[in-house]
Structures are given as C-alpha cells and as structure tokens.
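Enquirer: Structure for this input, please:
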Amino acid sequence: MTETINRLWQILRVVEKEAHSLQAVMQRRFPGHGAISPAWLEGQLATPEGIDRLESFVGKFSRMQDTLVDKLLPHFLLAVGEEPGTALDNLRRAERLGIVSDPDQWLAMRRLRNHLVHEYVDDLAQLAAAPAKARETAGELYKTFHGIKAYAGKNLPPVDKTQ
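Expert: Reported below is the predicted structural model:
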C-alpha cells in the first residue's frame, strides 16, 4: 500500500506541473478571456507563432486530461481502497467520493480532446468552438486535481521517503 500511496503523490506532483503549464499557456493564449471567434482564430492561424501557441494549448489541455483520467484517478482509487475499472467506472467512483461533479461532463471533455487532437476541421466557426469549449472546461480539470490532492492530504499518509 505504501508503494501505491507514494506513486499517487508522485503523479499528483506531475499533474500539478501540468496544471501550472496549462494555466500559463491559457493566460498567454487567451489574455482578457475574450471570446474565441472565427475572426480571432483566423488571425492566430495566420502566423506560425499563433499556430504553435494554439497547438501548445491543445497539447497541454489534452495531456492534463489524459494524466488525470489514465493515471491519477486509478492510482487515487487504489490508494483509498477502491478497485479501479474503466474510465467511466473510475469517474463514477470519484463522483461518489465527491471528487468529480459529473462523469458525463468528463466523457464530453474526452470527446472534445479527441476532436481537438485527431480531427481536421476547415470551418472556422466550428474550429473556434473547440478551443473555446476546452478553455471553458479546463476549470473541471483544475477542480478535480485539487479535489484529489485535498482528499489525499487529509486522508492519506505523506510520501514514505524510506521506499
């Protein structure tokens, strides 16, 4: 069990770095939190730097979501004595523990992540909607991370340095 808890704390540190990176790129990418319109997006896509910044946001959003769902959540459940299962099962267990507010929202975020990463869209209005939705749902990523971290801090022992 000590190894599981130590691994959980290690993954929490990784996700904390990912959260800081995502937050930083969002502040640089979307200063003032204005609307992401097709015209704004067209301006961003007109320069290599704009493309790189948008791809950086998509990558950091996707990476944090992947780490939360695929690594942090299963290790968290193990550490608190739950048996991890499918991603949806894990999200439902996390909802029962008060960590996730809506598993269906997470499934929608997962579809959004796949859309951002794997699909090429020519329609600027449709393309602008995806990063706008990702920016909007990033708050759930932060909330879930902080919920797991707070729960672990309150209910689990700290890292065992002798391991």
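Enquirer: going forward, measure contacts between C-alpha atoms and count neighbours the same way
Expert: Will do.
Enquirer: tell me which element the residue sitting nearest the centre point of the chain is part of?
Expert: Residue closest to the mean C-alpha point of the chain, counted by CA atoms, centre = their mean, is residue 65 at 3.0 Å. Following DSSP states H and E, one finds residue 65 within helix 48-67.
Enquirer: Relative to the whole chain's centre, how far out is the helix or strand just after that helix?
Expert: Next helix or strand after helix 48-67 toward the C-terminus (DSSP H and E): helix 73-79. In terms of CA atoms, centre = their mean, to the nearest Å, the centre of helix 73-79 is found 16 Å from the chain centre.
Enquirer: Show me what helix 73-79 is packed against.
Expert: helix 2-29, helix 87-96 (3 or more CA pairs under 8 Å, 6 or more residues apart in numbering; DSSP states H and E).
Enquirer: the longest helix in the protein is where?
Expert: helix 124-155 (DSSP state H).
Enquirer: which residues sit against stretch 76-85?
Expert: Contact partners of stretch 76-85, identified using CA atoms under 8 Å, 6 or more residues apart in numbering, comprise 1, 4-5, 8, 74-75, 90, 93-94, 148, 152, 156.
Enquirer: give me that answer again for 10 Å
Expert: Stretch 76-85 is contacted from outside by 1-9, 11-12, 68, 72-75, 89-91, 93-94, 97, 148-149, 151-152, 155-156, using CA atoms under 10 Å, 6 or more residues apart in numbering.
Enquirer: which among those end up buried?
Expert: With burial judged by 16 or more other CA atoms under 10 Å, the buried subset of those is 5-9, 11-12, 68, 72-75, 90-91, 93-94, 148-149, 151-152, 156.
Enquirer: on that earlier part again, the helix holding residue 65 vs helix 124-155, what angle?
Expert: If you take axes from the mean of the first three to the mean of the last three CA atoms, to 10 degrees, helix 48-67 sits at 40 degrees to helix 124-155.
Enquirer: To compare against the first, here's the next sequence to fold:
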Amino acid sequence: MNNLVKHLESELLQLEKATEILRYSYEKCKNINLIEGVGHQELESFEALTGRFARMSDMLIQRIFRLIDNLDLEDSGTVRDRINRAEKKGLISSADIFIEIRILRNEIAHEYKSETIYALFEKVVHLTPHLFKAVESTREYASKYFI
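Expert: Sure, this is the predicted structure:
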C-alpha cells in the first residue's frame, strides 16, 4: 500500500507540471477566432494544445484514476468503468463529459478524419476546463484519503 501511495504522490507531481503546461497552451488558444481561420503560428499553438490535452487526459484516466482505484481496492475494469467510478468519487463532475474527452483523445491520437481540424480544436478548447477541474478534485481526494 505504501508503494502505491508513493507512486500516486509521484504521479500527482507530474500531473501538476502537465497542468501548468496545458494551462499555458489553453490561455494562448482560448480566444483565437477559429471561424476566421488560423495562421501557421496559431496552428502550431493549437497542435501543442491538442497534444497536451491528450496527454493530460491519459494521465488522469489511465494512470491516476487507475492508481486511486487500486488504493480504494476496486477492480480496474474498462476505461468506462474507471470513469464512472471517478464520477461516483467526485473526481469528475460528469462521466459523460469524460467519455467525450476520451473519444476526443482517441481522435487526436489516431488522427481520425471524421471532422475538420477546426472542430477538433473547438472541442479541445471547450473540454480543457473540465480537465483542470478534475485535477483539483483529484488532488483534494488524494489529500483526504491517501496523502
């Protein structure tokens, strides 16, 4: 159990660093008008945002939520199971939103061509604040129960 707690502490430190970097990209991109199109510099900024968004969602769902489930003596189950348990624990406000985040992460990671790049950027900008809120809730939960 002690090793899992130490691992969680380490993961939370990495999550804090990733949050800072994602927040920087988010602040840079959130007010860019996508309707008018973007130049090379803005495109580069949005590509950084989408990559950081995908990594942050993986850190939360695949690593930290799984660790918390292990510490809570829960079976790992599917990604959907993990997300549903995170909602029940108050780590996230909505399982549906995190399912949407996971689907968007897969679109980013696998470069699906199901929608325009601008629509993908808009979704990332819209969903990023949910990741920030989940980081806060997860930190509070970990402090309350494990650290």
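Enquirer: How alike are these chains, TM-score-wise?
Expert: Remark: TM-score between the superposed chains equals 0.88 [TM-score structural alignment, normalised by the length of structure 2]; 146 aligned residues with a CA RMSD of 1.8 Å.
Enquirer: Map residue 67 of structure 2 onto structure 1.
Expert: Using TM-score structural alignment, the partner of residue 67 of structure 2 in structure 1 is residue 75.
Enquirer: Skipping its backbone neighbours, what lies nearest residue 62 of structure 1 in space?
Expert: Among residues not flanking residue 62 of structure 1 along the chain, residue 113 sits closest, at 5.8 Å (CA to CA, 6 or more residues apart in numbering).
Enquirer: quick revisit: can you give me the buried ones in the helix holding residue 65 of structure 1?
Expert: Those would be 50, 53-54, 56-65, 67, for helix 48-67 of structure 1 by 16+ other CA under 10 Å.
Enquirer: Closest one of those residues to residue 108 of structure 1?
Expert: residue 65 (11.7 Å; CA to CA).
Enquirer: List the contacts of the closest one.
Expert: 15, 18-19, 59, 71-72, 106, 109-110, 113, 138, 140-142, 145.
Enquirer: Tell me the residue in structure 2 aligned with it.
Expert: In structure 2, residue 65 of structure 1 lands on residue 57 (TM-score structural alignment).
Enquirer: mind putting the helices and strands packed on helix 73-79 of structure 1 in a markdown table, distance to residue 117 of structure 1 included?
Expert: A markdown table is the format used below for the helices and strands packed on helix 73-79 of structure 1 (distance: least, CA to CA, whole Å):
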| stretch | distance to residue 117 of structure 1 |
| --- | --- |
| helix 2-29 | 16 |
| helix 87-96 | 19 |
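Enquirer: Which among the ones you listed is found nearest to residue 134 of structure 1?
Expert: Closest of the helices and strands packed on helix 73-79 of structure 1 to residue 134 of structure 1 is helix 2-29, at 10.3 Å (criterion: CA to CA).
Enquirer: mean shift of that closest one relative to structure 2?
Expert: Here the mean offset of helix 2-29 of structure 1 against structure 2 after fitting is 0.9 Å, by mean CA distance after the TM-score superposition for structure 1.
Enquirer: okay, and that helix goes to which residues in structure 2?
Expert: Counting by TM-score structural alignment, helix 2-29 of structure 1 sits on residues 2-29 of structure 2.
Enquirer: what does stretch 135-146 of structure 1 give?
Expert: Under the criterion TM-score structural alignment, stretch 135-146 of structure 1 matches residues 125-136.
Enquirer: and the matching stretch, how far from structure 1 on average?
Expert: Averaged out, stretch 125-136 of structure 2 is 1.0 Å away (mean CA distance after the TM-score superposition for structure 1).
Enquirer: so how many other residues sit close to residue 121 of structure 1?
Expert: Using other CA atoms under 10 Å, residue 121 of structure 1 has 12 other residues around it.
Enquirer: do the one 5 residues further on as well
Expert: As a burial measure, residue 126 of structure 1 scores 12 neighbours (other CA under 10 Å).
Enquirer: tell me the contacts of it?
Expert: Contacts of residue 126 of structure 1 (CA under 10 Å, 6+ apart): 37-38.
Enquirer: Would you mind measuring from it to residue 34 of structure 1?
Expert: Distance of residue 126 of structure 1 to residue 34 of structure 1, computed by CA to CA, to the nearest Å: 17 Å.
Enquirer: ditto for residue 148 of structure 1
Expert: Taken as CA to CA, the span from residue 148 of structure 1 to residue 34 of structure 1 is 30 Å.
Enquirer: about what we covered before: the inter-axis angle of the helix holding residue 65 of structure 1 versus helix 2-29?
Expert: Counting by the same axes, to 10 degrees, helix 48-67 of structure 1 points 150 degrees away from the direction of helix 2-29.
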